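Visitor: no FASTA, just this:
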């Protein structure tokens, strides 16, 4: 259960704002037009319509975990370490969309998504060091980005080579 201890609402507002920014930037860069539709996908790829609801659920959980982790930080140093790893993670989330969709480089995006996935582990470790329950809110994020990483890899294998920056 989420309790509304001092500082939680401001941490929740800040975390929600970042999640909305990440979702908006990712959605803005996602182009499922002719280039994307021309690719081969594995049979287990989730349907395109499922990505929005899944990302919404994942980011709601991450928002709650972030807010609880920030609110529970025992000192300023821990608080700012949380802000740093959460900010890095948000940046990597947005960067994946830019590499995959804007640059049309699933091969480079795969390298980036591995780092992105590791950043989720870093978030869980940093927050878990002082708020173990809050770190659990990041499990759906870790799981979903793990699936996305496997999907990214299969897209690379099924569609390589990449390199031409064509814009249909």
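Guide: Yep, that arrived. Bear in mind that the values here come from a model prediction, so they are computed numbers and not experimental data. Residues are numbered from 1 along each chain as shown.

Visitor: going forward, measure contacts between C-alpha atoms and count neighbours the same way
Guide: Will do.

Visitor: stretch 147-158: which residues count as buried?
Guide: 148, 149, 150, 151, 152, 153, 154, 155, 156 (16 or more other CA atoms under 10 Å).

Visitor: contact partners for the most centrally placed residue in the chain?
Guide: Nearest residue to the geometric centre of the chain (CA atoms, centre = their mean): residue 93, 4.3 Å. Applying CA atoms under 8 Å, 6 or more residues apart in numbering to residue 93 gives the contacts 22, 26, 116.

Visitor: buried ones in stretch 82-93?
Guide: 82, 83, 85, 86, 88, 89, 90, 92, 93.

Visitor: now the first one: which helix or strand?
Guide: Using DSSP states H and E, residue 82 falls within helix 76-97.

Visitor: with residue 57 instead?
Guide: helix 48-71.

Visitor: and for residue 114?
Guide: If you go by DSSP H and E, residue 114 is part of helix 106-128.

Visitor: next secondary structure after that helix?
Guide: Once the chain leaves helix 106-128, the following helix or strand, as judged by DSSP H and E, is helix 132-136.

Visitor: show me what counts as buried in that following helix.
Guide: 134, 135, 136.

Visitor: here's the one I want to compare it with:
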């Protein structure tokens, strides 16, 4: 403890490491058009080129981690932010499960259900983050919007294949 506050370094490193791990483990199975199964699917008219996902997701993961770090710092201790950060880590796990269910296990319908759960968790995370930092909450809005768009893409695949 330093000046009555816990050193946030361990929490910050945990947030960064877990966020990077989820991003990496999701990327392992997200082959895009290089994946013959995915390439053969009928896709939505607004489906962006593969390169878009490779640009957007790293930005979103960065914004997610910055938001979680802001919450941790504003709370003063991990324990005081445990509810908000618990939602953060839960949505990371659900986010990762979507990638694996959709791409690795090729189950778009189950993935669509999971993306609905992910959307709700992100909305709850925004609300929980706002209790500590409006900036942390606002940083999650692009993520919510992108997951909304991804849900449309996922739904199109479910209903058109």
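Guide: Happy to help now that I have it. All of these numbers come straight from a predicted model, not from anything done at the bench.

Visitor: where does the TM-score land?
Guide: After superposition, the two chains reach a TM-score (TM-score structural alignment, normalised by the length of the second structure) of 0.88; 155 aligned residues with a CA RMSD of 1.9 Å.

Visitor: what's the counterpart of residue 71 of the first structure in the second structure?
Guide: The equivalent of residue 71 of the first structure in the second structure is residue 73 (alignment by TM-score structural alignment).

Visitor: if you could redo that for residue 129 of the first structure, that was the one I meant.
Guide: Under the alignment (TM-score structural alignment), residue 129 of the first structure maps onto residue 131 of the second structure.

Visitor: count of neighbours near that match?
Guide: Per other CA atoms under 10 Å, the neighbour tally for residue 131 of the second structure reads 15.

Visitor: check residue 46 of the second structure too.
Guide: 9.

Visitor: chain center to the helix holding residue 114 of the first structure: distance?
Guide: 8 Å (CA atoms, centre = their mean, to the nearest Å).

Visitor: could you give the angle of it to helix 76-97?
Guide: Helix 106-128 of the first structure and helix 76-97 are oriented at 160 degrees to each other (axes from the mean of the first three to the mean of the last three CA atoms, to 10 degrees).

Visitor: what about helix 106-128 of the first structure, how far off from the second structure?
Guide: Taken over the aligned residues, the distance from helix 106-128 of the first structure to the second structure averages 0.7 Å (mean CA distance after the TM-score superposition for the first structure).

Visitor: run through the neighbouring helices and strands of that helix.
Guide: Secondary structure elements in contact with helix 106-128 of the first structure, counted by 3 or more CA pairs under 8 Å, 6 or more residues apart in numbering; DSSP states H and E, are helix 48-71, helix 76-97, helix 132-136, helix 139-159.

Visitor: identify whichever of those lies nearest to residue 41 of the first structure.
Guide: helix 139-159 (5.9 Å; CA to CA).

Visitor: got the contact list for the residue in the first structure sticking out farthest from the centre?
Guide: Relative to the centre of the first structure, the most outlying C-alpha is that of residue 6, 27.5 Å out, by CA atoms, centre = their mean. With contact set as CA under 8 Å, 6+ apart, residue 6 of the first structure has these partners: residue 71.

Visitor: repeat for residue 89 of the first structure
Guide: With CA under 8 Å, 6+ apart, residue 89 of the first structure has these contacts: 116, 119, 120, 123.

Visitor: need the max-distance pair from the buried residues of stretch 82-93 of the first structure.
Guide: Among these, 82 and 93 lie farthest apart (CA to CA), at 16.3 Å.

Visitor: can you pull out the residues in contact with the helix holding residue 57 of the first structure?
Guide: For helix 48-71 of the first structure, contacts defined as CA under 8 Å, 6+ apart pick out 6-9, 11-12, 14-16, 19, 23, 79, 82-83, 86, 127-128, 130-131, 134-138, 140-141, 144.

Visitor: against residue 111 of the second structure, how distant is the aligned residue in the second structure for residue 151 of the first structure?
Guide: Under the alignment (TM-score structural alignment), residue 151 of the first structure pairs with residue 153 of the second structure. Distance of residue 153 of the second structure to residue 111 of the second structure, computed by CA to CA, to the nearest Å: 11 Å.
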